[in-house]
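>>> Dropping the sequence and predicted coords here.
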Amino acid sequence: MSTSKLIQGYEVVIGFETHAQLATQSKIFSRAPTAFGAEPNTQACAVDLALPGTLPVMNREAVACAIRLGLALGSHVAPYSVFARKNYFYPDLPKGYQISQFEIPVVQGGEVSFYLGDEKKTVRLVRAHLEEDAGKSLHEDFIGQSGIDLNRAGTPLLEIVTEPDIRSSEEAVAYARELHKIVTWIGICDGNMQEGSFRCDANVSVRKPGQPLGTRREIKNLNSFKFMQQAIDYEIRWQIEQIEDGHAIQQATVLFDPDTGETRAMRTKEDAADYRYFPDPDLPPLHISEQWIEQERAQMPELPRAMAARFMADYGLPEYDATTLTQSKAMGAYFEATAKECGQAKLASNWVMGELSRRLNTEEIGIEQAKVSSTQLAALIRRIQDGTISNNAAKQVFDVLWSGEATEVDAVIEAKGLKQMNDTGALEKIVDEVIAANPDNVAQFKSGKDKAFNALVGQVMKASKGKANPQQVNDLLRARLA
């Protein structure tokens, strides 16, 4: 469980509810498609519209997705679970109720672990349950009318609920990022937050240390990590100010306005009793056999934590590197291909986490769209390792490869004249000339001033037009000045 962080003498308590849209071809209880972006009401069939006489039929692949999540999070996959009707009335809910799970969910317990800086955090999970999504209300202010799009009605969701273990907005974002990584890694959700495939609700409250839990307010539908942190930070400040001014916090559902940077109340928060849950008579209990669970386990990819542990064991990487390189399956694969080809795992790690990641972030693209392949990077690292080029020259080669001007590392080195000076005799001559031309720096170094030595190194590198091997320069200078 996460440790406390006090803000103005208050402890922040946050629980998360995340809706992950499952990557199925059809809806959870009908054969209607789930593709994003279709014309309104073109992907809603009779079942989704709740026409009389229609009955829901469970989508097997949605259950398989739930099993895979349970396996990934170390949860208990219930052999027996039950669907319920969650009753409320809203225009985009055709049946007047949502089919969900209440008393006996399909996934129970589990945890999500992640690093916040160098500190490992663990957030416990209460449950993950299957449910259908509602439709969407569209408000056209310029004509003063609203419409209903039922394309999303019946889209399969897994709602993943945590214990109130999170203690800051930074922890909340780190948790959400880790969960996002897991659901996309195992292929049950595409994770597209802009399209609503991964939506987070944060239950935020504050209390004095040692006091009972405070009254929570739920921030709904946070669809970016940036807005998530802004919304939670604002809500924390607002609640503390209200309490300090003598006001009681009222339980409510709130929305975050990114334009103002503020949360605003949408409605008073309902409790479970308000929804009048009862077992859905149209759906039998869901039975999951141990054989089915083992079949899904056998098809699971290597999970991020297992891959990170393997990178530490097989390649001798520090834990920080291994954790960073497994932020996505594609990044892990890119690093491993590079490391195997060049035989220099730590150098490969440094380049993937450093120059490559910097370029990806600048251009806002994923590693799948990297303009330097793992084979090219491996070739570049080999030339650094064998002393053909310096690190600075390697960055110049990387620039050319990234721009697409050339594709062969050796050809770029030759064309740009970037080879390091390997002629020891020529380098010794330059060193001797620099020593002779800089008697003051020599004297200062011999009196114990290291900065003078660095100045001499700089002069040698300048005289060699940057082609001298820096380590060789250091060794020759120290030998000459001994």
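Cool, the structure landed.

>>> Please count neighbours and contacts with C-alpha atoms only from this point.
Noted.

>>> After the helix or strand Leu179 falls within, heading C-terminal, what element do we hit next?
Element membership for Leu179 (DSSP states H and E) is helix 169-185. Counting by DSSP H and E, the next helix or strand C-terminal to helix 169-185 is strand 198-207.

>>> now that following strand against helix 169-185, angle please.
On the basis of axes from the mean of the first three to the mean of the last three Cα atoms, to 10 degrees, strand 198-207 is oriented at 150 degrees to helix 169-185.

>>> Following element in sequence after strand 198-207, please.
Following strand 198-207 in sequence order, the next helix or strand is strand 217-222 (DSSP H and E).

>>> returning to what we had before: buried set for the helix holding Leu179?
Of all the residues in helix 169-185, those buried under the rule 16 or more other Cα atoms under 10 Å are 169-176, 178-185.

>>> Would you point out the most distant pair within those residues?
Farthest apart among the buried residues of helix 169-185 by Cα to Cα are Ser169 and Trp185. That separation is 24.0 Å.

>>> Can you give me the end-to-end span of stretch 113-124?
From its first residue to its last, stretch 113-124 covers 9 Å (Cα to Cα, to the nearest Å).

>>> Which helix runs longest in the protein?
In terms of residue count, the longest helix belonging to the chain (DSSP state H) is helix 225-244.

>>> Buried residues, it. List them.
For helix 225-244, by 16+ other Cα under 10 Å, it's Phe225, Phe227, Met228, Gln229, Gln230, Ala231, Ile232, Asp233, Glu235, Ile236, Gln239, Ile240.

>>> State the distance from the fifth one to Ile243.
It stands for Gln230. Applying Cα to Cα, the value for Gln230 to Ile243 is 20 Å.

>>> What of the second one?
Taking Cα to Cα as the measure, Phe227 falls 24 Å from Ile243.

>>> try it against this one:
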Amino acid sequence: MRDKEGLQDYRFMPEPNLPPLIVYEDNASLPTGTDACQAVVVQKIREGLPELPSVKRDRLVQTYGILPEHSFTLVNEDGLVEYFEAVLKATKKEPRKVIGWVTNELLGHLKQQDMSVSQSPVSPPALAELLDLQEMGHISSSVAKQVFQEMWRSSGKTAPQIIHEHDLGLVSDTAQLHSICQNIVDSHPDEVQAIRNGNKKVLNKLMGLVQKETKGRADPVLVRTILQEKTS
């Protein structure tokens, strides 16, 4: 039995209505006058493909300086990369600070209520506005989280509206903070003595007590300065 050796052995017949396709690596290698219907440019096809997950993760890490594990979280959740980048376009806050809000606060709320990113009641511009208020020192980090929760519950309300309605603005009145800090210092002599003996970490406890007294509204920088003066 003889082997099949040529096209005629396979009963191959060319189809006149299907012209041959010629594959080119890129546009530079495409000869002038080539019929576009007969040319397949690999570069053009490659550029039309969506961004691969591994490529997207590398881009996020290199562009925004976030941790690799954060890039995995963003890529694995449908629509989260787009949400994250939309927030970045609208806020002055650094990417490494924004990522915490997106992967912790936002994603945490979404998971609790079994919602997708597209169903979030807090839009990227709304979150960006909240982060800018915190960045500019109008509210503390703890208050920012309270406002976010209220924004989540009260869909449509902006961060400034909630801050105004609930009087959540940062307390920066020096006289008022001096009075509060003095009361805290007077009622915690052991902690004050520990600070004076060199245990500076105890100062954080006093700061926490001041924040508790002001419901998280005290200016932390000003509070630290006042407490340092009163415990020195």
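Looks like it arrived, so ask away. Please read these numbers as outputs of a predicted model, since none were measured by experiment.

>>> ok so, going back, could I get the buried residues of helix 225-244 of structure 1 as a markdown table with distance to Trp402 of structure 1?
Shown next, in a markdown table, are these (distance: Cα to Cα, whole Å):
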| residue | distance to Trp402 of structure 1 |
| --- | --- |
| Phe225 | 29 |
| Phe227 | 32 |
| Met228 | 33 |
| Gln229 | 33 |
| Gln230 | 35 |
| Ala231 | 37 |
| Ile232 | 39 |
| Asp233 | 39 |
| Glu235 | 43 |
| Ile236 | 44 |
| Gln239 | 49 |
| Ile240 | 49 |
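
>>> Quick check: of these, which lies closest to Tyr320 of structure 1?
Distances from Tyr320 of structure 1 to those, taken by Cα to Cα, are shortest for Phe225, at 21.8 Å.

>>> Excluding chain neighbours, what is closest to the counterpart of Ala330 of structure 1 in structure 2?
Matched to structure 2 by TM-score structural alignment, Ala330 of structure 1 sits across from Gly79. What sits nearest to Gly79 of structure 2 in space, not counting adjacent residues and going by Cα to Cα, 6 or more residues apart in numbering, is Val117, at 5.9 Å.

>>> Counterpart of that neighbour over in structure 1?
For Val117 of structure 2, the aligned position in structure 1 is Ile367, judged by TM-score structural alignment.

>>> show me what contacts its match?
Neighbour list for Ile367 of structure 1: Ala330, Met331, Tyr334, Leu360 [criterion: Cα atoms under 8 Å, 6 or more residues apart in numbering].

>>> will you turn those into a markdown table that also has neighbour count?
Output for the contacts of Ile367 of structure 1, formatted as a markdown table (neighbours: other Cα atoms under 10 Å):
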| residue | neighbour count |
| --- | --- |
| Ala330 | 15 |
| Met331 | 19 |
| Tyr334 | 21 |
| Leu360 | 16 |
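
>>> Against Glu129 of structure 2, how distant is the residue nearest the centre of structure 2?
Central residue of structure 2 (Cα atoms, centre = their mean): Ile99, 3.0 Å from the mean position. Look at Ile99 of structure 2 and Glu129 of structure 2: by Cα to Cα, they are 15 Å apart.

>>> List the buried residues for stretch 100-107 of structure 2?
Of the residues in stretch 100-107 of structure 2, Trp101, Val102, Thr103, Leu106, Leu107 count as buried by neighbour count, 16+ other Cα under 10 Å.

>>> Just tell me the aligned range of it in structure 1.
Structural correspondence for stretch 100-107 of structure 2: residues 350-357 of structure 1, per TM-score structural alignment.

>>> Per the alignment, name the residue of structure 2 opposite Pro470 of structure 1.
For Pro470 of structure 1, the residue aligned by TM-score structural alignment is Pro220.

>>> same question, Ile99 of structure 1
Counting by TM-score structural alignment, Ile99 of structure 1 has no partner.

>>> gap between Ile99 of structure 1 and Glu218 of structure 1?
As judged by Cα to Cα, Ile99 of structure 1 and Glu218 of structure 1 stand 22 Å apart.

>>> again, but for Arg199 of structure 1
Arg199 of structure 1 sits 13 Å away from Glu218 of structure 1 when distances are taken as Cα to Cα.

>>> Contact partners for Tyr334 of structure 1?
Residues near Tyr334 of structure 1 by Cα under 8 Å, 6+ apart: Ile367, Ser374.

>>> what's the mean gap between whichever strand or helix holds it and the aligned bit of structure 2?
Assigned by DSSP H and E, Tyr334 of structure 1 belongs to helix 329-342. For helix 329-342 of structure 1, the mean deviation from structure 2 after alignment is 1.2 Å (mean Cα distance after the TM-score superposition for structure 1).

>>> neighbouring contacts of the following helix or strand past that helix?
Downstream of helix 329-342 of structure 1, the next assigned helix or strand under DSSP H and E is helix 345-351. Residues outside helix 345-351 of structure 1 that contact it (Cα under 8 Å, 6+ apart) are Tyr315, Gly316, Leu317, Asp321, Leu325, Phe335, Thr338, Ala339, Cys342, Leu377, Ala378, Ile381.

>>> What distance do you get for the residue lying closest to the fifth one once chain neighbours are set aside to Ala64 of structure 1?
Think Leu325 of structure 1. Excluding its sequence neighbours, the residue lying closest to Leu325 of structure 1 (Cα to Cα, 6+ apart) is Gly332, at 5.4 Å. According to Cα to Cα, Gly332 of structure 1 and Ala64 of structure 1 sit 25 Å apart.

>>> who's more crowded, these two?
Comparing Gly332 of structure 1 with Ala64 by other Cα atoms under 10 Å, the one with more neighbours is Gly332, at 22 against 17.

>>> Near the alignment partner in structure 1 of Asn183 of structure 2, how many other residues are there?
Per TM-score structural alignment, the equivalent position to Asn183 of structure 2 in structure 1 is Glu433. Around Glu433 of structure 1 there are 14 other residues, counting by other Cα under 10 Å.

>>> likewise Leu222 of structure 2?
16.

>>> And for the one 5 residues further on?
The burial metric for Leu227 of structure 2, expressed as a neighbour count using other Cα under 10 Å, is 22.

>>> Now do the contacts for it.
When contacts are counted by Cα under 8 Å, 6+ apart, Leu227 of structure 2 is found next to Cys181, Val185, Leu203, Leu206, Met207.

>>> next one: Leu203 of structure 2
Leu203 of structure 2 neighbours (Cα under 8 Å, 6+ apart): Glu191, Ile195, Arg224, Leu227, Gln228.
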